[in-house]
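Visitor: Fold the stuff below for me.
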Amino acid sequence: MLGVAGVGKTRLALQLAHEQLSLGTFQDAVRFVSLDTLNDARQLPSRLIGDLGLTQRANTDPLEQLTTFIAKRRMLLVLDNFEGLVEGSSLLSQLLRVCPNLKVLVTTRERLRLEEEHVFPIEGLPYPGGRAADGPLADAVQLFKERAQQAHPHFDLERELAAVLDICRLVEGLPLGIELAASWVRLMPCTEIASEIRRSLEFLSSTTRNVPERHRSLEAAFEASWGRLSPQEQEGLRGLSVFRGGFTRAAASTMAGATIPLLASLVDRSLLRVSPSGRYDRHPLLYQFTREKLAEHPEEQAGAQGKHAAFYLSLAEEAAPQLRGREQVRWFGRLSEELDNFREALRVLETKGDAETALRLATTLGHLWSTRGHYAEGYSYLTRFLPEVARPSVTAAKASLLAADLAWVQGDHKTAQTLLEQSLTSAKELNEKSLWSRSLGALGRIAQLNRGDPEGARSLYEAALERAGEVGDKEASATSLRSLGGLHSEGANYRQARLCYEASASLAAELGDDHSRAKALVSLATVLTYLGESAQAHVLNEQCLELFRAVGDAHGAGIALLNLGVDASEQGDLEGSTERYRQSLELFRGLGDKRMVSHLLNNVAGVLQKCGDLPQAQELLEESLAIQRTVGDVSLVAHALNTLASVYDDQGRPGEAFRCYQECLELCRETNDTWALMRVLEASARWHLGRDNYGAAQTLLAEAVALAHASGDRKTLAKALEARAMLEAAAGEGARAVHLSAYAERLRQTLGFARLPRYQHDYEETLARARERLGEKRFKDAWAHGQVLTLEEAVRMCRAFAETPTARTPPKDTVAP
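Guide: Reported below is the predicted structural model:
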């Protein structure tokens, strides 16, 4: 759609998109993409990826990712305000060549000059020709009336009709021209507005030789506004043109010397708009007009851009400590409002070749990039500027650390490792112990989660804590304690994990950093769940979810929702669990956090298995394992294998189930992942029990009970005790089977978690066997005795059984596949 500024291309394109959506012509998607804030054609593929709901993958060419996604989909892309990106229009040719079912509708003021281009000229609204009687019903006149009454509630169309018709003819029904003209009714009568338009040049631009003199360019409307400004107002408006995405009154005053009377005048003339919050912006076309005015004064432009970059660097540096303090919610909101201005400052600094200042700004914004989920964008800035900056320097070292974090969360732990080694080397050379601590901690995370080296991770975490302590860096200490808590939790040392998380939360509270405190508490909630304190865990998760949402931390909110989904699942609320998991998965997919997407796929698969949807559960688990081939989180691999084994078992595929259990056991032992180990021991034992392989089941359960007891994981202990009761019932030991079943049931009721439907039959069969062997009275007595056992008595009972298995174990094991 080709037309002059303000002709209504956007509105028409939106209407067409809605109609196509209703008709279902494009079965896969109809997407509208506004490009008015994009001024760098190189960023177009990334913008399209984001607007299509995708997450830009690290180390992948954005155009390749885009074409792979669209491929043969029947899709309509509506690209609005393309005129600023004409030099990059060849991208559209490339898309259309490889995507046969793709259609692209572009609105622009400038032809693209492509072979594939079909031009549809767009003209203005219908306006009256010569007869005044037709005037009041014409679309252009009705638009003028609506806008005029917004500016002046007592505007009388009937009295001004002749002049309004004159104006509509002068602007040839151009919507923006009409709106601008109508805005002046507050200041002058319509006859004067018409006279002002006549005195301006090129209102409607045309190269046709026989166009009447009254046909001018759209610029005439802007020039009419501009011409009514004083030199001081013009200078102020030019200065305001460096802002992108809006600005505050304080920023306007500091950078452009804009006073309250000046801003009020510009708002009254519709050259600025003001939101209820007091933030200013303007129509994109007016924005471009004023930027062109500024470009006519190169020295003034260079000065304004320099002030703009300096102002937003100063704002970022002022905000950085506040993002970790008591006012963090407000400051996160403020920085997010200014994101387009930060991008503009970075663009200008890059254009001027000032990589050092650009890197300083991109690094200072690091907490915003990571908390608000701008992983790919932040990583792009940091890695573009890093090679241009001399090292070692504190800024470069911080940038390497931040880039590593952003690479890791996108699943690229190898690049993260390289960047962290650079950061650590620089931190040591500069003796920057806070940075040293953070680099060690991040390397520990890779050792723990990607290399399966818990001892190496422990050494790095403890060294990080020591470095932070040497300089009294409570923030870094809190982070190190969280990391150590995660390591202890993975090793099922829940009591020690709890101490670490509580200490981390305490340090964060001292700093007034509720966001960091929530990170510790949401992890503590997970540990409390394992320790059987589900009610307190639920409260913590709800509180943390609220705070994460307040600061805009989608990752933290995803963790809290994941925990709440687990809580709902264990209480048997599969619908509530599914909804929480769905919300969490949507957040992590949006962030591009592959590791957590894999985690959620595992959990959703578990719910699907409970609901009996085994094919879908298997599909999600296989997707999770495919992700882990690149991410390499051994704990999540173990989780997926354990669940996949049970799905195979439910599908009647025992051989494949056995192989998954064995692979999972080996992986857990190799990496000392006690959390996963005790769970797969219990699940694998049940597999053996189902095939009368009692000797193997007894060995596995003895280890599972010992680990669950040592770690304080009472939920896993309850499940293991129920499995042990099955073994005792099969061996003819009815009383012991009832004792263990009764104690396990008491644990379930105390902890508030439901039995898996797939295990309910085993549980009922165990009790039926015992009741038949003991009789009703002895059964009730045994149940009552089991209900009052202590934890230590129940565990000792299991140990005593394990010491004398031969007398009660059936003489023959089945052969494992």
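Visitor: Going by C-alpha atoms from here, please, whenever you check contacts or count neighbours.
Guide: Will do.
Visitor: Tell me who's in contact with residue 637.
Guide: Residues near residue 637 by Cα atoms under 8 Å, 6 or more residues apart in numbering: 625, 628.
Visitor: I'd like the distance from the host helix or strand of it to the chain centre, please.
Guide: Assigned by DSSP states H and E, residue 637 belongs to helix 634-650. The chain centroid and the centroid of helix 634-650 are separated by 27 Å, computed with Cα atoms, centre = their mean, to the nearest Å.
Visitor: Can you tell me, leaving aside adjacent residues, what's nearest to the spatially most central residue of the chain?
Guide: Taking Cα atoms, centre = their mean as the criterion, residue 591 is the residue nearest the geometric centre of the chain, at 3.1 Å. What sits nearest to residue 591 in space, not counting adjacent residues and going by Cα to Cα, 6 or more residues apart in numbering, is residue 373, at 5.6 Å.
Visitor: Ok, residue 480 next?
Guide: Ranked by Cα to Cα, 6+ apart and with sequence neighbours excluded, the top spatial neighbour of residue 480 is residue 465, at 5.5 Å.
Visitor: Proceed likewise with the subsequent sequence, for comparison:
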Amino acid sequence: MQAARRQRPASPDRSAPRSSAIPVPATPLLGREFELAEIHRLLHDPHCRLLTLTGPGGIGKTRLALQIAHEAHADFQDGAAFISLAAVDSLEAITTTVANALGLAFHTESDLSRQLMDFLCNKRLLLVLDNLEQLVSSAGTPAMLQRVLQCAPHVKVLTTSRERLNISQEWVFEVQGLLTPPADDFDPAAYTAVDLFVQSARRARADYDLRPDDVTAVGRICRLLEGLPLGIELAAAWVRALSPRDIAREIERNFNFLAYTLRDMPERHRSLQAVFDHSWRLLDQPERQVLARLSVFRGGCTHEAAAQVTGASLLTLLSLIDKSLLRRDEQGNLAMHELIRQYAAQHLIELDGAHTVEQHAAYYANWLAGLVDDLFSARQASALAVIQRNLPNLRSAWRWAAQQPRPGWLFKMMTGFYYFNELRGYFNEGEALFQQAAGELGRHLDQADTDAPADVRLAAACLQTFGGWFTFRLGHTDQALAAWASAAPVLEAADDPAWLFFSHAFQTFAALYTGDLVTARQQAEATRRQGRRVNQLWHLGVSEAHLAVIDYLEGRTAEAYQQFQAVLEMWRPVGDPRLMTWCLGYLHTLALTLGRTDEAVSYLEAGLSYLAADDRWGKATTLNFLGQARLKQGRHAEARAALQDSLSTFAEIGDRLSVSGVQVWLGRVALTEGNLTAARHAFLAALSAAHDAQAHAPQTEALLGLAQIEAHTGQPATALAWLLPLLDHPAATRDTRERAQQLRADVQGALPPDQRAAIEDRPIDFTQLINSLLLTGT
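Guide: Down below sits the predicted model:
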């Protein structure tokens, strides 16, 4: 339906009513072309005799029905009649209200219903009954409508109600909110919710105009209200006193802020609180309890989750759907309008709210733990998708478990949350998630002093470890190393191989990027020991892959190639797309280095087949490998394109370490093409990113590139001066050293012996040189 609603045909003129017997709308109808067309289509269906427009209060059911009454008036021989039942509270009152609206004068006081049926029996009429929800629970109401359908075969009935009538002849059309804009850039004219806000604001303040600076805030208001027309009108009325940005903030604080002071508005529509109070009064006590308990869910839930957390039966959930307080979303999950959720949450306080919140957290802790195996396997894509849909609930459960604290529940969620955020490239979110939870546990530890439970201390150390990983991924290596060092004693004392494995694996990866291959090998060996204790193929392969990378960086390419082939066979049964893509990428690079072109191509194709469409880091890594391969093949344009795409994605997810490596390769492409200006720009950008990330290995690569440029431009002395600190740095890989030594020999031959000796006798400090280059570019 949302896709269809985006197709907005030209709107007909809806300003003039076609019947004086139907109330005249006070405002034009905005953005309901799709709904109007669908309702007209249903009313023209000979099988549809009774159509109910359902939806929560304030969604615009009455306004739609009123427009339909005007537009359909000429389609019926006896026209259309619009009858408001908002003030009606009995079956007898319905009969007299309908009769009065139709101009029927009763000739006797007995059997009024029969007289109404006799009047309608030969009519060709559209009967619009508005606000029927307070009468649905009366058995007489459905019976009366059935009598109308039976006695008057040419009468069609259109009703509006927050609750469906649940009779066999009823057809239902669910009225949804207006089309709302996305969070990023959008065209205000393309979204009907924004249209309504602007028109409503102009009624409140005649000189109001949507300024470019306000577009984002107005979009935020519309999304917070989920396109609810009444809510948008109530919000827009505040432009007399507040900016759109302030209005959005107030809505986020308390939806009770949304209220009218207009005297001609019905009492039930003067505020959203009044709208929801009316719906609440129509519920029985079990329905109220379930609705209040469902407010703990964020972003919807499955009916299984709802039943387990709230104790609701399927019949109760169905009743709340029928009453427009719940709905099924596009994935089939139960969803609640955010403002209804906030309202229900107020009533949860009156119940045993703490127990419901605890049940919610327990359910999602166990649920995520049950998905971990899928997340680390060939079923990764489906696991990621279902976690993404449930992310608001998972985050809520995580925060509660940290605040209590419940370390056992945090342990169940840690690995899943770590790998989900890693695979999605949510480095900032991952860091915040683990650091905030670590902070909560830290406060409990400070209060408990030396008597803190061991499981709380271990949970805090694990949170530090995983949080440190995302800190490292964001390029803050020193902070990450400090976090890991702080957590290590607690992890070692607990001697849990699963947590020790991740601690050593993270430190291995960091040492590889900083160029400390001695530490990298030590940590990789420790990772291998813990992986063997865990005894899972995923874990066993990680340490072997790290050792293979170290061999490659130390120049043992053939050995690394064989090791990666063994890792590939180890990981095939696991099928983790991220690891398979990464492993095949290295095999592609190693095969090219060894001159095995056909094998390299097959590895690249296999890697692409494993790559998940939404794995941004995996995609960027594969493009990086591809760019390097294309450069070695002399296909410079393809190399540059692949590397630029890789760079954009790494920059988007905040991976400064990988940004520095890709910039080095872009510099090498430009240098090969003879574009020294572009090469200098790329190498300096690589130097800056690597410096920010405290990654020394990419710095040595970038410095070598800059030295090559100096040699190309006739500055052998500068080139030699820059090569010397590079060659002495322990982070320089064997390949970097060999290429630097070759360049050193070339530039030495271009210098007089005394000048060469002067440079070599007084080498520049590596750190000072990097700082100078970043400051001046020379």
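Visitor: Need the TM-score between these chains.
Guide: Scored by TM-score structural alignment, normalised by the length of structure 2, the superposition of the two chains gives a TM-score of 0.62; 553 aligned residues with a Cα RMSD of 4.3 Å.
Visitor: Now do the strands in the stretch 201-350 of structure 1.
Guide: For the stretch 201-350 of structure 1, applying DSSP state E, counting those that start in this stretch gives strands covering 203-204, 217-218, 273-274, 280-281.
Visitor: Output the residue interval of structure 2 matched by stretch 773-790 of structure 1.
Guide: Across structure 2, nothing matches stretch 773-790 of structure 1 (TM-score structural alignment).
Visitor: now swap in stretch 305-318 of structure 1 and tell me
Guide: Matched against structure 2 by TM-score structural alignment, stretch 305-318 of structure 1 falls on residues 357-370.
Visitor: Hmm, residue 473 and the residue nearest to residue 480 of structure 1 touching each other?
Guide: No. Assessed by Cα atoms under 8 Å, residue 465 of structure 1 is found out of contact with residue 473, at 9.3 Å.
Visitor: List the buried residues of stretch 231-250 of structure 1.
Guide: 233-248 (16 or more other Cα atoms under 10 Å).
Visitor: wait, I meant stretch 724-732 of structure 2
Guide: Those buried within stretch 724-732 of structure 2 under the rule 16+ other Cα under 10 Å are 724-727, 731-732.
Visitor: Contacts for it next, please.
Guide: Under Cα under 8 Å, 6+ apart, the answer for stretch 724-732 of structure 2 is 514-517, 696-697, 700-701, 703-704, 737, 740-741, 760, 763-766.
Visitor: Equivalent analysis for stretch 430-445 of structure 1, please.
Guide: 392-394, 397-398, 401, 405, 417, 420-421, 423-424, 427-428, 456-461, 463-468, 470-471, 473, 476, 479-480, 483.
Visitor: For structure 2, just list every one of the strands.
Guide: Counting by DSSP state E, structure 2 has strands at residues 50-54, 80-84, 125-130, 155-161, 170-174, 327-328, 334-335.
Visitor: Check the offset of the first one from the chain's centre.
Guide: Think strand 50-54 of structure 2. 34 Å.
Visitor: Now do that strand and strand 170-174, the angle between them.
Guide: Relative orientation of strand 50-54 of structure 2 and strand 170-174, computed by axes from the mean of the first three to the mean of the last three Cα atoms, to 10 degrees: 30 degrees.
Visitor: Now do strand 50-54 of structure 2: which elements does it pack against?
Guide: Judged by 3 or more Cα pairs under 8 Å, 6 or more residues apart in numbering; DSSP states H and E, the packing partners of strand 50-54 of structure 2 are helix 61-72, strand 155-161, strand 170-174.
Visitor: ok, now with 6 Å
Guide: Contacts defined by 3 or more Cα pairs under 6 Å, 6 or more residues apart in numbering; DSSP states H and E place strand 50-54 of structure 2 against strand 155-161, strand 170-174.
Visitor: Could you dump those into JSON lines and include distance to residue 775 of structure 2 and mean neighbour count?
Guide: Formatted as JSON lines, those follow (distance: least, Cα to Cα, whole Å; neighbours: other Cα atoms under 10 Å):
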{"stretch": "strand 155-161", "distance to residue 775 of structure 2": "69", "mean neighbour count": "25"}
{"stretch": "strand 170-174", "distance to residue 775 of structure 2": "62", "mean neighbour count": "19"}
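Visitor: Of the contacts of stretch 724-732 of structure 2, grab the buried ones for PyMOL.
Guide: The PyMOL selection below is limited to those of the contacts of stretch 724-732 of structure 2 classed as buried (16+ other Cα under 10 Å):
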select buried, resi 514+515+516+517+696+697+700+701+703+704+737+740+764+766
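Visitor: dump the residue contacts of the aligned partner of residue 682 of structure 2 in structure 1.
Guide: Under the alignment (TM-score structural alignment), residue 682 of structure 2 pairs with residue 620 in structure 1. For residue 620 of structure 1, the contacting residues are 601, 605, by Cα atoms under 6 Å, 6 or more residues apart in numbering.
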